[in-house]
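Participant: any chance you could fold what I've pasted below:
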Amino acid sequence: MPLRIVTADERLSAAANKTTMALFGPSGVGKTTLVKTLPHETTLCVDLEAGMKSVQDWPGDSIPIRCFEDAIDLACLIGGVNPAADPNGYFSAAHHQHLVAAHPDLVRLLAGKSIVFLDSITDLTRQAMAWAKTRPEAFSDRTGKPDTRGAYGLMAREVIGLLKHLQHAPGKSLIMVGILERVTDDLGRVSWQPQMEGGKAGRELPGIVDQVVSMALFSRDAQGAPVHDPERGTERRLVCRTANSFGLPAKDRSGRLDETEPPDLAALLRKINLAPRS
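Facilitator: Sure thing, here's the model as predicted:
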C-alpha cells in the first residue's frame, strides 16, 4: 500500500463529512425513532433486530440483516477493500469483488448514502455470538467440546473488526444504536452500561468511535435544569459529554457539544462537524 501525506485541508474536509457515533439508551426510550431526524434520501438503516415497526412510515431505505455472515458482507460493500486484509479473508479485494458482482443494485444504492444507521449493535453481537459458536475456534482442540471462552474471544474480534472496517468507510457517517441497561451491584450502587454479548467488544467500542451518546429521560428542577429521571421523566435528551453529572456513558471528540442536546441526530451531526472559523 503506497504511503501518502494527508494535508490539513484534506483532513478537515474528511472530518466535516463523516462521524462515527455509538448511541445507547434504555429499551423503549425511542432510539430507533431518531432515524426520522436524519435525511431519509441519504440515510440507510441496517435493521438487525426487526425493529422497524415504530418507524414504518419512515420513507428511507432499510436492509434487514438476520445473520452475522450477511452483516460482514454488507460491511464489506459499505467500507470497500481493506488493503491489510488476508487475500482470502473478509474485506479482501476478492471478497469485495465477489459481492459487487453479486449485488449490483445494492452497490448503486450505497453510492447515494452518506449515513449508515445500524440498529442495533446489541443484536449484532448476539448474531456474532451465534455464528462464533459454530466455528472451530469455539471448540477445544483437546476434547472437541464447546469452548465458551474461545467463542466469546472470536465474537469480540470479529465484531470489532467489522466496526473498524465500517469506521473507515469513505464519506459515510456511522451511527450505531445499542441498549443501555441499568446495573445494580452488591452494595446497591447503580450504573449504566451498554448491553452487548461479552465484555471485550463493549470495552473497546468507545475507543473506536468519535462520539458516544446516551439517550435518556429527564424532568426539570425548579431552576429549569435537566434532571435524569428514568422512571417518570417525559423529556428525551442526548447526553454527550464524558464528565456528565448523570453518570451516563458519553464521549465528545469534537468538543462542540453541550452536556445534553435535543434528540435530533441531524442537528447533532451539524454541530459536531461545524466548519472551523477562519
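Participant: please make it C-alpha for all contacts and neighbour counts, starting now.
Facilitator: Fine.
Participant: can you list the residue ranges for helices in the chain?
Facilitator: 8-17, 68-79, 93-102, 104-111, 121-132, 148-167, 200-208, 265-272 (DSSP state H).
Participant: so what secondary structure elements neighbour the third one?
Facilitator: For helix 93-102, the packing partners by 3 or more Cα pairs under 8 Å, 6 or more residues apart in numbering; DSSP states H and E come out as helix 68-79.
Participant: quick one on the thing from earlier: as JSON lines, the helices of the chain with mean neighbour count and distance to residue 194 would be great.
Facilitator: JSON lines is the format used below for these (neighbours: other Cα atoms under 10 Å; distance: least, Cα to Cα, whole Å):
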{"stretch": "helix 8-17", "mean neighbour count": "13", "distance to residue 194": "26"}
{"stretch": "helix 68-79", "mean neighbour count": "20", "distance to residue 194": "20"}
{"stretch": "helix 93-102", "mean neighbour count": "16", "distance to residue 194": "31"}
{"stretch": "helix 104-111", "mean neighbour count": "13", "distance to residue 194": "29"}
{"stretch": "helix 121-132", "mean neighbour count": "22", "distance to residue 194": "8"}
{"stretch": "helix 148-167", "mean neighbour count": "19", "distance to residue 194": "14"}
{"stretch": "helix 200-208", "mean neighbour count": "15", "distance to residue 194": "7"}
{"stretch": "helix 265-272", "mean neighbour count": "16", "distance to residue 194": "19"}
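Participant: let's compare: structure for the following, please.
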Amino acid sequence: MSLPIITADQRLAEPRGIKGCIFGKSGIGKTSLLWTLDPARTLFIDLEAGDLAIEGWPGDSIRPRTWAECRDFAVFIGGPNPALRDEQPYSPAHHAAVCQKFGDPAALDRYDTIFVDSITVAGRLCFQWCKGQPEALSEKTGKPDVRGAYGLHGREMIAWLTHLQHTRGRNVWFVGILDEKFDDFNRRIFQPQIDGSKTGLELPGIVDEVITMAELKADGGDPYRAFVCHTINPWGFPAKDRSGRLGPVEEPHLGRLMEKIRAPGTPAPRRLTFTPLADGAADHPLPQS
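Facilitator: Just a heads-up that it's a prediction; the model follows:
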C-alpha cells in the first residue's frame, strides 16, 4: 500500500461545496434567499415551519421535528464518519441504520445545495434533547444540571455542524437570527441567536463563509439590504470570507454569491499582502461603533 497522497491536480479536480452561515435580524429576508437558488437542485430543511415567505417556491423540503431526526438527516446527507465507534452518531452503523430507514442516499444526488432554516431552531431542538440525557442530571442528587445540559448541547451542535461541513460535494447554508446586544461598557455587539455559547463561538472556525444580511444606509440615501462579508467591517457584524473573492459588501443574492465564490480568484501572492499603517496611524485607533 502506497502513501495516500492527494496530488494538486486531484485536489483541484474534486467537487467542492461551499459551507456557510447567514445571520440577520428577524424579518430581514433570510428565508426568501431560497428564491435566488435553483429549486430543482436545492433541498430545503425547514426547521422553523416559517415558509410563508417562500409560498409558491417549487423546490423540495424536509421537516425535522426532533434532534434525532436532525442527526439522521445529517448522516444521510454527509455519509458516515469512519473514525467513530458504532454506538456514536454519524458512525458507519448509524449511517447503515438510517439508510435502511430512508433508502438509498443516491436519492439526494440531484441536490447540490442544502438550505437549513434555521440553526437557531436546530439549537433549540438540540437543547431540548440534551435536557433529557443522563449528562444533564446531577450524579449526587439526580436533579437537573443545567451546566451538564449546556455542555452536552455544545458538543452535539459542534458534531452536527462539523459532519455537515465535511460533505465535500454539496453546498450547505445555515441561516439564523442575529441578536443585537450591549456589553458591560455599553458597546453594541452582535451575536448569533443559538442556545449556549460554545456553538456561536466555534461556528466561524467550522464553516467557510459567515455572512451578515443587514440593513445598511448610504449617506443621505434610502436603507437597503446587503450581505456584509468581511471580518473587518465598520458595523461590527460577524462575517468571514474564506474564499478571498468577496467584497466587503455584496448584493443579497445567494445564487450569485456562490457563483462569485467559485469564480477564479486573485492569485494568493497578490491577495495575501500587508499594507503598513501610515506614520502615526497606530497612535489613533479607529473609533468603536
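Participant: out of the helices of the first structure, which is closest to residue 221 of the first structure?
Facilitator: Nearest to residue 221 of the first structure among the helices of the first structure is helix 265-272 (24.6 Å), distances taken as Cα to Cα.
Participant: counterpart of that closest one in the second structure, which residues?
Facilitator: Aligning helix 265-272 of the first structure against the second structure (TM-score structural alignment) gives residues 254-261.
Participant: what's the mean deviation for that stretch versus the first structure?
Facilitator: The superposed stretch 254-261 of the second structure is, by mean Cα distance after the TM-score superposition for the first structure, a mean 0.8 Å from where its aligned residues fall in the first structure.
Participant: what's near enough to touch the spatially most central residue of the first structure?
Facilitator: Centrality entry for the first structure: nearest residue to the mean C-alpha point is residue 176, 2.0 Å, by Cα atoms, centre = their mean. Taking Cα atoms under 8 Å, 6 or more residues apart in numbering, we find residue 176 of the first structure in contact with 21, 22, 23, 117, 118, 119, 120, 121.
Participant: quick one: which of the residues you listed is nearest residue 93 of the first structure?
Facilitator: Ranked by distance to residue 93 of the first structure (Cα to Cα), the contacts of residue 176 of the first structure are led by residue 118 at 24.0 Å.
Participant: so what corresponds to that closest one in the second structure?
Facilitator: Per TM-score structural alignment, residue 118 of the first structure is aligned with residue 116.
Participant: wait, its match sits on residue 173?
Facilitator: Yes. Using Cα atoms under 8 Å, residue 116 of the second structure is in contact with residue 173, at 6.0 Å.
Participant: start and end of stretch 266-278 of the first structure, how far apart?
Facilitator: End-to-end span of stretch 266-278 of the first structure (Cα to Cα, to the nearest Å): 24 Å.
Participant: pull the distance from that stretch to the chain's centre.
Facilitator: 20 Å (Cα atoms, centre = their mean, to the nearest Å).
Participant: neighbouring contacts of it?
Facilitator: Here stretch 266-278 of the first structure has contacts from 15-19, 37-39, 254-257, 261, using Cα under 8 Å, 6+ apart.
Participant: can I get the residues you listed in a markdown table including distance to residue 97 of the first structure?
Facilitator: Listed next are the contacts of stretch 266-278 of the first structure as a markdown table, based on distance: Cα to Cα, whole Å:
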| residue | distance to residue 97 of the first structure |
| --- | --- |
| 15 | 28 |
| 16 | 29 |
| 17 | 26 |
| 18 | 25 |
| 19 | 26 |
| 37 | 34 |
| 38 | 30 |
| 39 | 30 |
| 254 | 35 |
| 255 | 39 |
| 256 | 39 |
| 257 | 40 |
| 261 | 41 |
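Participant: show the buried residues in the residues you listed.
Facilitator: By neighbour count, with 16 or more other Cα atoms under 10 Å, the contacts of stretch 266-278 of the first structure hold 15, 16, 17, 18, 19, 38, 39, 257, 261 as buried.
Participant: residue 132 of the first structure: which of those is nearest?
Facilitator: Once Cα to Cα is applied, the member of those that ends up nearest residue 132 of the first structure is residue 19, at 29.2 Å.
Participant: nearest residue to the closest one in space, please, no chain neighbours.
Facilitator: Once flanking residues are discounted, residue 19 of the first structure sits nearest to residue 173: 4.7 Å by Cα to Cα, 6 or more residues apart in numbering.
Participant: for that neighbour, give me its contacts.
Facilitator: Residue 173 of the first structure sits in contact with 17, 18, 19, 20, 114, 115, 116, where contact means Cα under 8 Å, 6+ apart.
Participant: repeat that for residue 47 of the second structure.
Facilitator: Residue 47 of the second structure sits in contact with 63, 64, 65, 116, 117, 118, 121, 122, where contact means Cα under 8 Å, 6+ apart.
Participant: gap between the aligned partner of residue 140 of the first structure in the second structure and residue 75 of the second structure?
Facilitator: Aligned counterpart of residue 140 of the first structure in the second structure: residue 138 (TM-score structural alignment). Relative to residue 75 of the second structure, residue 138 of the second structure is positioned 31 Å away (Cα to Cα).
Participant: picking up where we left off before, ok, and the contacts of residue 47 of the second structure in the first structure?
Facilitator: Retained in the first structure: 63, 64, 65, 116, 117, 118, 121, 122, out of the contacts of residue 47 of the second structure (criterion both residues aligned by TM-score structural alignment, their matches' Cα atoms under 8 Å).
Participant: out of those residues, which are buried?
Facilitator: By 16+ other Cα under 10 Å, these give 64, 116, 117, 118, 121, 122 as buried.
Participant: would CSV of the residues you listed with distance to residue 7 of the second structure be doable?
Facilitator: Converted to CSV, these look like this (distance: Cα to Cα, whole Å):
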residue, distance to residue 7 of the second structure
64, 39
116, 33
117, 37
118, 37
121, 40
122, 38
